[in-house]
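**Q** Got a predicted model here, sequence first, then my questions.
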Amino acid sequence: MANHTVKRESHGNHWMGLIAFILLLAGGAFSALWLITLADLPANKPMNITYGVLALGGLVASTMIFATLVRELRHSPVMPDNTRAEISRYLAKVRP
């Protein structure tokens, strides 16, 4: 039985890319809600602050996840890299 492990190999979509994309969508939705509550600012000040913090948190978290995945995987975490060079590298590294 072969006993070799390959570290940090990803071919196709990474599951953290999906979480980052959902956080990006949630950050956009909360930023829209934050903008809507600006119209009624004196009455909805706690909700305005809550939506602003959630929007900023979602956008910053998704940016950090995407940047980490791009740095570690060396290709986009959302779009798979299905070029001939990637296929040959996969066959050479993972399936020797």
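**A** Okay, I see it.
**Q** Every contact and neighbour count from this point should use C-alpha atoms.
**A** Fine.
**Q** Need the residues that contact stretch 75-91.
**A** His11, Gly12, Asn13, His14, Met16, Gly17, Leu18, Phe66, Leu69, Val70 (C-alpha atoms under 8 Å, 6 or more residues apart in numbering).
**Q** Relative to the whole chain's centre, how far out is it?
**A** Here the centre of mass of C-alpha atoms in stretch 75-91, compared against the chain's by C-alpha atoms, centre = their mean, to the nearest Å, lies 18 Å away.
**Q** Now render the contacts of stretch 75-91 as JSON lines, adding secondary structure and neighbour count.
**A** Conversion of these to JSON lines gives the following (DSSP: H, G, I helix; E, B strand; the rest coil; neighbours: other C-alpha atoms under 10 Å):
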{"residue": "His11", "secondary structure": "coil", "neighbour count": "16"}
{"residue": "Gly12", "secondary structure": "coil", "neighbour count": "14"}
{"residue": "Asn13", "secondary structure": "coil", "neighbour count": "14"}
{"residue": "His14", "secondary structure": "coil", "neighbour count": "16"}
{"residue": "Met16", "secondary structure": "helix", "neighbour count": "16"}
{"residue": "Gly17", "secondary structure": "helix", "neighbour count": "19"}
{"residue": "Leu18", "secondary structure": "helix", "neighbour count": "15"}
{"residue": "Phe66", "secondary structure": "helix", "neighbour count": "21"}
{"residue": "Leu69", "secondary structure": "helix", "neighbour count": "20"}
{"residue": "Val70", "secondary structure": "helix", "neighbour count": "15"}
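**Q** next, the one to line up against it:
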Amino acid sequence: MALHMPHHESHGNHPMSVVGYLLVLSGFTAAALWLVFMAGGHVVPAILFGILMIAAFTSAVSIFVSLIHRNHHSPVLPDNTPQELDRYMLRYRR
């Protein structure tokens, strides 16, 4: 006997979108720390956080570009299929 579970529509966001978002947040944090350490004259931590900032932003951009071009998936809108986009726009953007 198969249990009938209610249909749950996916929110449509790719899991890597969350990773990209967290990388953007960590990039801004590293940028703030880079600026503070650079202004304070601490060279080694400034270089370290500068490198972390560049790595975080570069990784986030590569994830978003990969989602857009390779997977044809928007990292922002849940547009997996035209039907899901229509349901999303009807349900949340009315």
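**A** Great, that's in hand. These figures come from a predicted structure and were not determined experimentally.
**Q** one step back: farthest pair in the contacts of stretch 75-91 of structure 1?
**A** Taking C-alpha to C-alpha, the two most distant members of the contacts of stretch 75-91 of structure 1 are His11 and Phe66; they sit 15.8 Å apart.
**Q** Distance of the most centrally placed residue in structure 1 relative to Ser31 of structure 1?
**A** Residue closest to the mean C-alpha point of structure 1, counted by C-alpha atoms, centre = their mean, is Ala20 at 2.5 Å. When C-alpha to C-alpha, to the nearest Å is applied, the distance between Ala20 of structure 1 and Ser31 of structure 1 equals 16 Å.
**Q** thinking again about what came up before, from Leu91 of structure 1, how far off is the residue nearest to the centre of structure 1?
**A** From Ala20 of structure 1 over to Leu91 of structure 1 (counting by C-alpha to C-alpha), the distance is 29 Å.
**Q** Gly58 of structure 1: neighbour count?
**A** Residues near Gly58 of structure 1, counting by other C-alpha atoms under 10 Å, number 24.
**Q** Tell me who's in contact with it.
**A** Gly58 of structure 1 makes contact with Leu23, Leu24, Ala26, Gly27 under the criterion C-alpha under 8 Å, 6+ apart.
**Q** at 10 Å instead, please
**A** For Gly58 of structure 1, the set of contacting residues under the criterion of C-alpha atoms under 10 Å, 6 or more residues apart in numbering consists of 20-31, 52, 64.
**Q** How about it: what's its closest non-neighbour residue?
**A** Counting by C-alpha to C-alpha, 6 or more residues apart in numbering, Gly58 of structure 1 lies nearest to Gly27, which is 4.4 Å off, once chain neighbours are set aside.
**Q** and if you look at Ile54 of structure 2?
**A** Gly27 (7.3 Å).
**Q** neighbours around the one you found, how many?
**A** Gly27 of structure 2: 24 neighbours (other C-alpha under 10 Å).
**Q** Helix or strand for it, just tell me which one.
**A** Of the helices and strands defined by DSSP states H and E, Gly27 of structure 2 is found in helix 15-39.
**Q** Would you mind listing the buried residues in that helix?
**A** Within helix 15-39 of structure 2, the residues that count as buried by 16 or more other C-alpha atoms under 10 Å are 17, 20-21, 23-31, 33-34, 37-38.
**Q** Cheers, nothing more for now.
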